[in-house]
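S.K.: Structure here, sequence nowhere to be found:
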């Protein structure tokens, strides 16, 4: 460490490839390691929500590593808050980082002949190739979020370059380790075509609200028995053991996570822990960073809706969910910022899609970090413990307003699920103050919560006109803000799907208000809040009693209009279908499958043309087909093998219809759920010999 410490005696850290002839290759190597470790020490604070502290440390260095870590700081601010000015700053810093990385790559290539590669796993300059690839990837993400279609197209080009660069690093690592007779990372040897796996683990998805319905397979059926939660680097055992392995992950010390046996056709491992193989700090940085980045990339590509997935495959992007998750597990073993980010991504994956697996959050990494507590709250919510989730969220304060915004929105949703309308309304309005991503959506949700308070007041005491008038005015005032705030944010030059959705809803109510000659709030039909609960998949987090109360909110008796007007609203085809869809989803979660199917059949028999129009809820028919697929799946798990095959085929047929549906509002959101289901069925049929391998 004395050699490493000597590099910090100057006031400014120099580039890692000083060309002075008096500096030996050993010294250059030590200098590069020192610069890397200093930059990582600064970047490490990001995981503690202390981006200001990270930037304060990083601005003291001028190396490519410091430039990269500084860019990461601004990038994290930008993607957490979606603020346009910060996105522009992030793009600028990333461009500077790319230029610096290119310079270092050229220097490394020129000096490669004078240094020995005998003990190096990667070719000279690979660490800067990784920096370049990660910079490309971050630039691509920002570009996709940009309002310009041109920037979005450029982003796919950069994403392609990142994809190719990361894959090249993986191949170089694999070749190097093979020469040494080592094979610690079976995922990097996994075939690109998942169909060739003899025994494939359960696929997943990376999406906060993706459905869990297709993950409840009953493992009592014949065939290869595969755990429903990914166990890539966890020893086989019970849930408590798995939780302990996850909770033992630390950033400041502790044992590495034990690796489970790979797929049956994978090469044997070296028997050495990865920390021994990648003992060199730069090798550890490259391995953990490449595994983290490529894992995220493969995972994200695998979750996109079917139509977009086909387009990506044409231009060379192929997702691999199993390989992506395994790479994240590999990266999470390392006690650096790459491992921390990988752990955070795994939490988002498990909490978003595999919440039923009872996986504990990685609090050992950053006990005081708001992002970690946020994930712990989501984990509790996914275990149907909304009270516990809210307890964490209400006390979760961060140094970053972007994290506070995420926390506030999650708390708003959970408060809606437990029907605490007043607090939910206030938290949605607070989101507007913390984040400018979609004020129209926040206002719409706040209005939905206030509407429930208005309806409660009318039902509780019709004579309390003062209280009723207050809630009515608040509801209308909030809803009136929705259209004015919409359209300011765009995604790939298109309106945000949910903004388009809520604006259509307001137009629908305004037209109905004008036709019936009544105030807007008195012509609203099916509870718009329970509709949003369905769209955000909040039903998965509810206990039976909470589901029953949610069903009560769908009652037509809650409408604040006369019986005559109520009958007219109920007569509207898409309004009645919306009621049946939401009610069916609640009944399904209550395991009242026959009743749920009967409700859905009422929707399926309707003509699709009745849902076409500028203010019609066109997402209802495809969603009803999706719900039928879910029913086939969950019911099939309790049947005999022959009966199960039929229900799986039925499920696949329903999903295929949704995947081929014409364009509609929220098709991307429903499409991600469909993609998850289709991937699950492919896995299930292979595991249970229901189709040809």
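M.R.: Looks like it came in fine. Source: prediction; values computed, not measured.
S.K.: going forward, measure contacts between C-alpha atoms and count neighbours the same way
M.R.: Will do.
S.K.: Now do the same contact list for residue 363.
M.R.: Counting by Cα atoms under 8 Å, 6 or more residues apart in numbering, residue 363 makes contact with 247, 372-373.
S.K.: which secondary structure element contains it?
M.R.: Using DSSP states H and E, residue 363 maps to neither a helix nor a strand.
S.K.: Also the one 10 residues further on?
M.R.: Assigned by DSSP H and E, residue 373 belongs to helix 370-382.
S.K.: Repeat that for residue 526.
M.R.: Secondary-structure assignment from DSSP H and E places residue 526 in no helical or strand segment.
S.K.: let's bring in a second model and compare:
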């Protein structure tokens, strides 16, 4: 395989055969094309896609085609539109084919554009990148055939990256002197006595073009002097720098991302992938991504995005607080998964977590300066601030329009959704209700869920003002009714990987349930709703841990609405009671009223979702085996309640209770059905389990 990629071969001097001038010109030309393409991808990261596409309009090179593919891929993965996905697949396939042709040509002619790596290595990287991103794009389609093609592309990407990574990262910088290409590349900078004046002029002009393109990308220079003096040897050295950086950063980013993804996917799929040669190594993947994140190019941007999502993603939180090395430090009580799933066993304390967060902050600060107009990075900064618990400041960051209007509508939609969820956590229900409807115009996905969320906000406003301001309450009751009635009519309009969206099915079940209650109890639709639906959403997005204390107290009151003995809209069902007690227990935990929260779970939730079976044995920590009761409508509530009981155990007893907490997590996992929202609940359980394993093994 190494020989197939061009490694291990002896490469004659590029000047052999009397074509040194042409080959030098080719090296400079390819480097210019690379720099122009890298700048185009930078423009997309800086929220300037129209400029990016314009700069690539006339190009025909492999780098140009890869840049178009990457741009289309970014737009496809941000918006999930079928047309965008198809465009990404097609353009990345074209980049694959062009990479294959250029790689073969480089190996055949022994033309090396790198000072360190064999001829064609750069095109092995472009081909692997096109395969990997093309595979991801195919996975987003609804076709079973496309999914099969995606696995093939993923396998090809893995094989190429594995081989190239083994060579590129097997030695430190400057230790590739055994490669004949390293010595032969030096001959590219030698002058030839037989060179013509025209050839000199061409080479010097192309060297100036390269300096301009590289300066424009790295230093953001816009008007460098056309008289800039640069000789050919300097141009060749600069070309080597461009290509070497592309190879190293590309391998680190793409192989790091692939290794990380394979290592954290669900175990069942992971076992299947391992059978066909995929091996994920989380620690190695993270190491590569951290290194790639230091580059000021699209690979560095992709690597940092991956790290931010892994460590500081909007739904990646763990309620297992890390122990402290020093008693002087305090934990926030709500930590993101950055504090555990980093370099496996390295992060085992609050102090370690803070060091990792500091690295992320430094990286994000640097990249925001490099991409000053990039709304995607503004979004990441807002998310990072929110993960620290400062929701008002996060909303302020996302409201900042000083960089001008957002050009990429997909990013604008993501920004608005994240900001609106934060507003919900801050109980800004009226603004949130309006924003959810605005999202319908920015995103063709999840329209049913957006209307459901808007309706849920109006329900809360109706309940809060029902007595104090009947006119205002009536207005929101009407708006809630309209939104809730519209939501189910939009279910099924979009499908993901040929399946209905999880929250679409959730919306359909909830609204049908309320309609049935409305008819059977002869009450208005809004009055047929039990436990606060917007507080369920707050739980799904881990909002209770970010909620200020005074709002947690209010949430307890809002959740008790359906138990109001003086004015009960309808009698609370067992299903609604389970959900209410679950949500109230979580709010109590973040109010440091753990004994009350445990009492709710032990007395009003767990007895309804399982029956202890001590005669069948016990877990390692002494918990009895159980028989589950899975007939409740809010199916997520059962495993979630078991999970929360384990979290209470950890909060009260910490390290002394590791075995018991792990047993609770195993009992939650053993619920096992493909229940409603099982993926979301399962990720929370897995995050907690991973953290416990890390702490226990340290």
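M.R.: Looks like it arrived, so ask away. Keep in mind the model is a prediction, meaning the values are calculated, not measured.
S.K.: Superposed, how do the two chains score by TM?
M.R.: Superposed pair, TM-score by TM-score structural alignment, normalised by the length of the first structure: 0.76. Supporting alignment: 563 aligned residues with a Cα RMSD of 2.9 Å.
S.K.: so the helix holding residue 373 of the first structure matches what in the second structure?
M.R.: Using TM-score structural alignment, helix 370-382 of the first structure lines up with residues 375-387 of the second structure.
S.K.: compared with the first structure, how much does that stretch deviate?
M.R.: Compared with the first structure after fitting, stretch 375-387 of the second structure deviates on average by 1.1 Å (mean Cα distance after the TM-score superposition for the first structure).
S.K.: That stretch: how far from the chain's middle?
M.R.: 12 Å (Cα atoms, centre = their mean, to the nearest Å).
S.K.: chain center to the longest helix seen in the first structure: distance?
M.R.: Across the first structure, the longest stretch assigned as helix under DSSP state H is helix 149-179. Helix 149-179 of the first structure has its C-alpha centroid displaced from the chain centroid by 21 Å (Cα atoms, centre = their mean).
S.K.: compared with the second structure, how much does it deviate?
M.R.: With mean Cα distance after the TM-score superposition for the first structure, helix 149-179 of the first structure departs from the second structure by a mean of 2.8 Å once superposed.
S.K.: whereabouts in the second structure does the next helix or strand after that helix align?
M.R.: Going down the chain from helix 149-179 of the first structure, the next helix or strand is helix 239-247, by DSSP H and E. On the second structure, no counterpart of helix 239-247 of the first structure exists by TM-score structural alignment.
S.K.: Over to stretch 144-151 of the first structure?
M.R.: Going by TM-score structural alignment: stretch 144-151 of the first structure matches residues 139-146.
S.K.: Give me the buried positions along the matching stretch.
M.R.: Of the residues in stretch 139-146 of the second structure, those buried by neighbour count under the rule 16 or more other Cα atoms under 10 Å are 139-141, 146.
S.K.: What is the burial count for residue 522 of the first structure?
M.R.: Residue neighbour count, defined by other Cα atoms under 10 Å, stands at 21 for residue 522 of the first structure.
S.K.: What lines up with it in the second structure?
M.R.: So, by TM-score structural alignment, residue 522 of the first structure is matched to residue 527.
S.K.: What is the aligned counterpart of residue 54 of the first structure in the second structure?
M.R.: Taking TM-score structural alignment, the alignment pairs residue 54 of the first structure with residue 52 from the second structure.
S.K.: quick one: contacts for residue 486 of the second structure?
M.R.: Residues in contact with residue 486 of the second structure (Cα under 8 Å, 6+ apart) are 448, 451.
S.K.: For it, what is the corresponding residue in the first structure?
M.R.: Aligning on TM-score structural alignment places residue 486 of the second structure opposite residue 481 in the first structure.
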